[in-house]
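**Q** Take this sequence and fold it.
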Amino acid sequence: MARHDHRHTTRHTTADDDVSRRLLESAAALSYDPSVEIDWDAPLPPEHHGLNPEWSTLYGTRLWDEMTEQQRVTLTRHEVCSIMNTGIWFEMILQQMVLRDQYLNNPASAEFRFALTEIADECRHSIMFARACEKMGVPAYRPHKLVAQAGRAFKSLAKGELAYGGILVAEEVLDVMQRDWMRGEDVLEIVRGTSRIHVVEESRHMKFARQEIRERMRHAGPARRANAAFGIAVCAYVIVSSMVHPGVYKAAGLDVGRALDEVKANEHRKAMLRTSSRHLMAFLAETGLLTRRSAAIYRRLHML
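**A** Take a look at the predicted model:
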């Protein structure tokens, strides 16, 4: 026990505690219960999309121009639910990593209390996303079997800056998307409502993840920094490439092979991914976690 306390105090500072205390105050003042905040019984207007069309993977392609409006509505609803299911999958990984990180930590510390507050938030978010997908009548899209197994290993082995870096990647990219969805006039209210809740509460989680990464990188040597940068980039590759399941194109009555080809060549989508990753890339550069090797992965994903 004494050994753990020594490790904790050598990396933790008063400024770090202040961040956690402010986040706890924010959580006490501004948190939501999706079961009462969202009208789950309201009908879904048939013409409303699941996400802003501009965020569809096919927007800006010839195939998008050929699609009927009903196909576009169906596609965007399946795309948003695929993204939500990816969110559920990673939130389950996140909760286990945070619990492991806080194991035997000082329960009187603000860091410990906020970490458990974050886990409680993530539980509500996962239930909220699952309920939204059920309401939209979209099946549970799951990651590829190999990706799922990689996630199982990641949640068991990742720690420190690698764990919180993976958390930050997932939250930052989704945050930018959802800020647009919650303002979309032709987007389903159920998506706008879940996005509003997620944006508000995840802003605290992102601040916590950034602070945890800064703590661990404060005295990190070049080798540790390079390994962390590469590991976070690999995590980003798995998350971003898994967000939209190929089954969404079949659900919209499209040729899956052609759709995937057009998504791969879609310059509009590439630009949107770079936009959603701008703040993340700036933070990684600031903390020395954007190396030549990791940048090559981000460029392959069109995040950079």
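**Q** Only C-alpha atoms from now on, for both contacts and neighbour counts.
**A** OK.
**Q** Stretch 292-301: which residues count as buried?
**A** By 16 or more other C-alpha atoms under 10 Å, the buried positions in stretch 292-301 come out as S294, A295, I297, Y298, L301.
**Q** Let me fix that, I meant to ask about stretch 57-73.
**A** Those buried within stretch 57-73 under the rule 16+ other C-alpha under 10 Å are T57, L58, Y59, G60, T61, W64, Q71, R72, V73.
**Q** all helices in the stretch 201-304 of the chain, in order from the N-terminus.
**A** For the stretch 201-304 of the chain, helices defined by DSSP state H, counting those that start in this stretch occupy the ranges 222-242, 247-251, 256-264, 267-286, 292-301.
**Q** is it possible to export these to CSV including distance to H8?
**A** Formatted as CSV, those follow (distance: least, C-alpha to C-alpha, whole Å):
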stretch, distance to H8
helix 222-242, 18
helix 247-251, 45
helix 256-264, 45
helix 267-286, 23
helix 292-301, 29
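**Q** To A110, which of the ones you listed lies closest?
**A** Closest approach to A110 among the helices of the stretch 201-304 of the chain (C-alpha to C-alpha): helix 267-286, 23.7 Å.
**Q** Now show me the structure for the sequence below, then we'll compare the two:
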Amino acid sequence: MTTASGRAVLKDALGPLKDRERTAERLLESSARHSFDPDRELDWDAPPVDGKYFWPPELVSLYGTPLWRTMGEEQRIDLSRHEAASLGSLGIWFEIILMQLLVRHIYDKPVTDSHVRYALTEIADECRHSMMFARMIRKGGTPAYPVSRRNHHLARVLKTVSTTPGSFACTLLGEEILDWMQRLTFPDERVQPLVRGVTRIHVIEEARHVRYAREELRRQMATAPRWERELTRISCGEAARVFSVAFVNPHVYENIGLDPREAVAQVRASGHRREVMQTGARRLTDFLDDIGVLRGAGRKLWQSSGLLP
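**A** This is a model prediction of the structure:
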């Protein structure tokens, strides 16, 4: 039985939290106004523009390294083309995971709730995003870049054992760092128009997904039992470690004529790259710290990932 003092503590914890249904209703209204069909919105038939990058050069993994300084402009652009495909492949992998986590989240909830309706709307968004990324990869003329077999199977375990707050923490991990990069990409005139169009659509629609996940994670961390909060901290930290490794695919370097071992070593030693990743994660890590996710062993895992100083 919940004591009077326990109810008071719970009420205090829930005080600043937004009502779940009202939040979902606002997100549904936004979805009705600002959703896109990439097949119609983007000019898929236009050829790539000569001399333009496929990803902002400062966000390319080797930028500023000794190896980067030896590369000609054509090879740098080619690296950006393959890295855009690698990040698109990473995005598809992550969105497939996210869709499964969302379906699990709503499985036992009333099907007429706005919260459930919005989750289904987000799943539809993620389906379009995955198809959009796949089409962008094909249009760029590169192979797809799946994550390593080990990380593929680690994600399978994560999907099975993840707590509800852990699912939303991992959702934000996958969304917010890529979102930060894409916000720099879509206004950048050095970048191919098609890539800018893809990232613009993704940024606009992902803003709703981030808000949904943040509100639910804040609610879950305020109300979940202690064991669930502790497990969430560990699983989120491990997900951060896996995700940071998956951001660099060694096959990218091999496919443009570089030694993949040397390239990966230079990326890991790059102060610029470390700053890019930590800056991209900062808004998320500040939020996770504020709601109590970055504590204990979980915080150490985040630090070992390189995403948290």
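**Q** Post the TM-score for the overlay when you can.
**A** Once superposed, chain against chain, the TM-score is 0.93 (TM-score structural alignment, normalised by the length of the first structure); 295 aligned residues with a C-alpha RMSD of 1.7 Å.
**Q** just to revisit the earlier point, can I get the buried residues of stretch 292-301 of the first structure in CSV including distance to H78 of the first structure?
**A** Shown next, in CSV, are these (distance: C-alpha to C-alpha, whole Å):
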residue, distance to H78 of the first structure
S294, 31
A295, 31
I297, 27
Y298, 26
L301, 22
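**Q** Now flag whichever of those residues is closest to T194 of the first structure.
**A** L301 (26.5 Å).
**Q** corresponding residue for that closest one in the second structure?
**A** If you follow L301 of the first structure across to the second structure using TM-score structural alignment, you land on S305.
**Q** residue contacts, that match?
**A** In this structure, S305 of the second structure makes contact with A240, R241, V242, S244, V245, judged by C-alpha atoms under 8 Å, 6 or more residues apart in numbering.
**Q** how many other residues sit next to A29 of the first structure?
**A** 9 (other C-alpha atoms under 10 Å).
**Q** actually G91 of the second structure, not the one I typed
**A** Neighbours around G91 of the second structure, by other C-alpha under 10 Å: 21.
**Q** Just give me the match in the first structure for it.
**A** For G91 of the second structure, the aligned residue in the first structure is G87 (criterion: TM-score structural alignment).
**Q** any idea how far T74 of the first structure is from its match?
**A** Per C-alpha to C-alpha, to the nearest Å, G87 of the first structure is found 20 Å from T74 of the first structure.
**Q** Over to A108 of the first structure?
**A** For A108 of the first structure relative to T74 of the first structure (C-alpha to C-alpha), the value is 49 Å.
**Q** Which of those two has more residues huddled nearby?
**A** For A108 of the first structure versus T74, neighbours defined as other C-alpha under 10 Å are more numerous around T74 (23 against 8).
**Q** The more buried one should be in a helix, yeah?
**A** Yes - looking at T74 of the first structure with DSSP: H, G, I helix; E, B strand; the rest coil, it is inside a helix.
**Q** And for the counterpart of it in the second structure, nearest residue in space, chain neighbours not counted?
**A** Counting by TM-score structural alignment, T74 of the first structure lines up with D78 in the second structure. Nearest non-adjacent residue to D78 of the second structure, counting by C-alpha to C-alpha, 6 or more residues apart in numbering: I256, 7.0 Å away.
**Q** Counting neighbours, what do you get for that neighbour?
**A** 15.
**Q** Quick check: it touching I77?
**A** No - in this structure I256 of the second structure lies outside contact range of I77 using C-alpha atoms under 8 Å: 10.2 Å.
**Q** and the match of G91 of the second structure, what helix or strand is that in?
**A** According to DSSP states H and E, G87 of the first structure maps onto helix 69-101.
**Q** how big is the offset of that helix relative to the second structure?
**A** When the second structure is overlaid, helix 69-101 of the first structure sits 0.8 Å from its aligned residues on average, using mean C-alpha distance after the TM-score superposition for the first structure.
**Q** what angle sits between that helix and helix 222-242?
**A** Put simply, helix 69-101 of the first structure runs at 150 degrees to helix 222-242, going by axes from the mean of the first three to the mean of the last three C-alpha atoms, to 10 degrees.
**Q** so what secondary structure elements neighbour the very next helix or strand once past helix 69-101 of the first structure?
**A** Downstream of helix 69-101 of the first structure, the first helix or strand assigned by DSSP H and E is helix 110-136. Judged by 3 or more C-alpha pairs under 8 Å, 6 or more residues apart in numbering; DSSP states H and E, the packing partners of helix 110-136 of the first structure are helix 14-29, helix 34-37, helix 69-101, helix 189-217.
**Q** What residues in the second structure pair up with helix 110-136 of the first structure?
**A** Against the second structure, helix 110-136 of the first structure falls on residues 114-140 (TM-score structural alignment).
**Q** Relative to the whole chain's centre, how far out is the matching stretch?
**A** In this view, stretch 114-140 of the second structure has its centroid 13 Å away from the chain centroid, taken as C-alpha atoms, centre = their mean, to the nearest Å.
**Q** residues of that stretch that come out buried?
**A** In stretch 114-140 of the second structure, counting by 16+ other C-alpha under 10 Å, buried: 114-123, 125-126, 128-130, 132-134, 136-137, 139-140.
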